[in-house]
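In: compute the structure for the input listed below.
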Amino acid sequence: MLQERSHKEVRENIIEQGTYLHQELEKIIQNHLKEAKKIEEEDLSILGKQISDMKSILSEIQKITKENQNLLKTKTIKNVLKHESENERFPEVQKLIELSPPSFVSQRIPQEALSQLFGTLTCSVRRETRHYLIPSATNLRSKREGLRIPEIIRTWRTGLKVSPKISCCLESDDCYVRSSSTIKQFSATGNELNVTKLKSESHFLIDITVSKNNTLFYSDNRDRSVNFVKNNTIKTLITLDGWKPLAICSSSTGDILVSMQTDDEKQSKVVRYSGTTVSQEIQYKDISTPLYSNPLFICENTNFDICISDWDKNSVEVVDSDGEFIFSYEGNRALTKYKDKFNPRGLACDSLSHILITDFLNNLVHIIDHNGHFLRFIDNCNLHCPQDVSVSRDNKLYLVENSKEELKVISYLV
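Out: Take a look at the predicted model:
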């Protein structure tokens, strides 16, 4: 996948850069030639003036010499005694300007340095993405094909109800649900498999995600950390300074995406971590316009787009893998039949690159495509304050609601 950067565009960019550098180099050459011409004209002017002055002085000297010669020829003592020397009239003859010719010192730039100045050509990025088998009746020629009337196929009690978060495993049928300081692992049939008690007692500012190798990660807003659970032991991956983590997501590349906010809540961004190393930061739509205000939920699409549910902006902001803004989704006009404005919370992406967004105040889920086009609502499953969602590897929607100890599994694809 070339992600909107074709080989043709790369070649055109190289040619454009070459043309630009040729033009800039020609400007430099012309400026040097112009400066050399200016120096030449100034030197010639100085030398011309000196020659003119010398000719004038020489003419005066020749005139005086002739007069002196005529005086000697007269052999008149009276005229000789009246003669006065005029040598002191010409002291300036000794004041000549010596000119050394100009020089040009060329700088030989090594080919490696020139290549670095020209630019860098990176190789194509080849990354595996997940593809799921959809029943053959699915046909995507129309945006709505592949979707059907949603229905609840399973429910079970989790015992967790305060601002719950949910994350399905990528390589198994299990899922994790977090509430307060407890994370529970469930099988696809609702059997409780494991319980992890967290060190923090935060009821709200903790998010969870499961990596490709089924490692559980969670963010802790109180101590500014991102942690992982291994053999029922909690270990800290990173600790932030001046920033607090809000939401986390495991990328298909194995990286961890973390949305975060400064302590004074004036700046927000998304940071990609490869292990403990920062490999990318996404903060601005353009040079000065912030992308995010309060990014409390995050997920990655199967085409590597990064989707953020922004609490303060009441919108979903989507950028590509390079951090370039794609679109902002602010609800659908059909919301007029519901009680409140668009109020997005949790969001998830399925194998068809649909983005599913919980609408907390309107008790429904929006389904949009990867370009931000609205497809349909899930509004027939008796939802009440839907808080968070996740999509399983077989494209089932797992949904948890605020203040309800219930997990709902919804089928919505053909």
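In: CA only for contacts and neighbour counts going forward, please
Out: OK.
In: what ranges do the strands span in the stretch 151-300 of the chain?
Out: All strands of the stretch 151-300 of the chain, identified by DSSP state E, counting those that start in this stretch, fall at 165-168, 175-179, 182-186, 192-197, 206-210, 216-220, 225-230, 233-239, 243-250, 256-262, 268-274, 277-282, 295-300.
In: Proceed likewise with the subsequent sequence, for comparison:
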Amino acid sequence: MRNGLFTENSGRSETDQLSQLSNMNTDSLNEEVHFRKRVNKTKKKDSQTSGKNEFGSNAREEGAQEYIQLFPKQNSAITLTDTYSINHIACISGEIAWLSNRKKVMKINLKGRILDTYIIDDTRASASHTVDVNGDLFFIKDNDIHRVSSDGMTKTFLTPAWNVLSIYSSHISDDLILGTYIIDENHFKAKLLKYSKNRELLQSIQYHQGKSLYSFPLFISENTNRDICTTDIEKCVVTVVDGSGVFRFRYYGHSTEKGFFPTGICNNIYGQIIVCNRHYANPSVHLLSSNGDIALIILTKNANGINDPYGVYADDEGNLYLGQHGSNTVMVYRYLQ
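Out: Purely as a prediction, here's the structure:
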């Protein structure tokens, strides 16, 4: 993947790779870009990373990876009227974007004009909507999943037994993945549920070695390798399972930062994971390799002027769209060369 952030090792030693990193011009990132050494295949996965990770027994061992220079630059901005926050960006296709805040789901053009609005009541500012491969909108309201087809018709699609926090439509299988919870005898339980478009429950993901994987799965994405990535604001962690629901790894943030409070998450076409950290001490955006063994902080308050990153979306052209709480502007960065 020569155009991605990480590529297969071209034969250079790890020392040479780290030397390249240390000699990079980091002025544009105000020395806020950090690199996590790739994991040596012969050693434990958590013994060499500068992040705070936990790896499962099925963590994939792939070839060594090489760092490519990355300096995100803000290209443009999309400003909306009568909008306080932008908490989730679900889809950008052509000149159309779908995004939401606590009160409404909005269809806009890339000039910021609102083309359509659907009223919701999302007190948690979660991934309250998604768009499938056919362009149909699905959104959460009053614990129902509503579907808006391309002809504009809105119908109740599904009413799960558990409370729905978040929703994501797979661009691989076209199934819906829901983040759900229930309070049972004063105990809070959470799990992911996968449904077909025929409303058939296909999968339930809840435990790893008898312990709950999730507490509050607020945002969901699916990687190119079918891994399911979630941010959990109760555990303050990114949790990744494979397509079968088997635990792969958790990411607790970068060791150089004081705190980690993950919200919006997405994946790019190279299989990398991009996640917002809205912790007040160090608001930032992180980029992880698909294995979780390499992490970069690619956007920060000092270097890029972000204050409360919340929703994030990566298109196929190397652009990153960032929505923030308390802002009516989507910031657009060129983050891949």
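In: hang on, the earlier thing: tell me which of the strands of the stretch 151-300 of the first structure lies nearest to Ile14 of the first structure.
Out: Ranking the strands of the stretch 151-300 of the first structure by their distance to Ile14 of the first structure (criterion: Cα to Cα) puts strand 277-282 first, at 24.5 Å.
In: average offset between that closest one and the second structure?
Out: When the second structure is superposed, strand 277-282 of the first structure averages 0.7 Å from its matched positions, counting by mean Cα distance after the TM-score superposition for the first structure.
In: rewinding a little: got the strands of the stretch 151-300 of the first structure as CSV, with mean neighbour count columns?
Out: Output for the strands of the stretch 151-300 of the first structure, formatted as CSV (neighbours: other Cα atoms under 10 Å):
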stretch, mean neighbour count
strand 165-168, 27
strand 175-179, 25
strand 182-186, 20
strand 192-197, 14
strand 206-210, 26
strand 216-220, 25
strand 225-230, 18
strand 233-239, 14
strand 243-250, 26
strand 256-262, 23
strand 268-274, 21
strand 277-282, 14
strand 295-300, 26
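In: so which of those strands gets nearest Ser390 of the first structure?
Out: strand 165-168 (5.4 Å).
In: which residues in the second structure does the closest one match up with?
Out: Counting by TM-score structural alignment, strand 165-168 of the first structure falls onto residues 88-91 of the second structure.
In: what does stretch 25-34 of the first structure give?
Out: Across the second structure, nothing matches stretch 25-34 of the first structure (TM-score structural alignment).
In: what's the answer for stretch 80-89 of the first structure, then?
Out: Counting by TM-score structural alignment, stretch 80-89 of the first structure sits on no residues of the second structure.
In: follow-up on the earlier one: dump the strands of the stretch 151-300 of the first structure to TSV, plus distance to Tyr329 of the first structure.
Out: Formatted as TSV, the strands of the stretch 151-300 of the first structure follow (distance: least, Cα to Cα, whole Å):
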stretch	distance to Tyr329 of the first structure
strand 165-168	22
strand 175-179	27
strand 182-186	31
strand 192-197	35
strand 206-210	23
strand 216-220	26
strand 225-230	28
strand 233-239	31
strand 243-250	19
strand 256-262	18
strand 268-274	18
strand 277-282	18
strand 295-300	14
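In: and the residue nearest the centre of the second structure, what helix or strand is that in?
Out: Nearest to the mean C-alpha position of the second structure, by Cα atoms, centre = their mean, lies Ile265 at 1.1 Å. Taking DSSP states H and E as the criterion, Ile265 of the second structure maps to strand 262-267.
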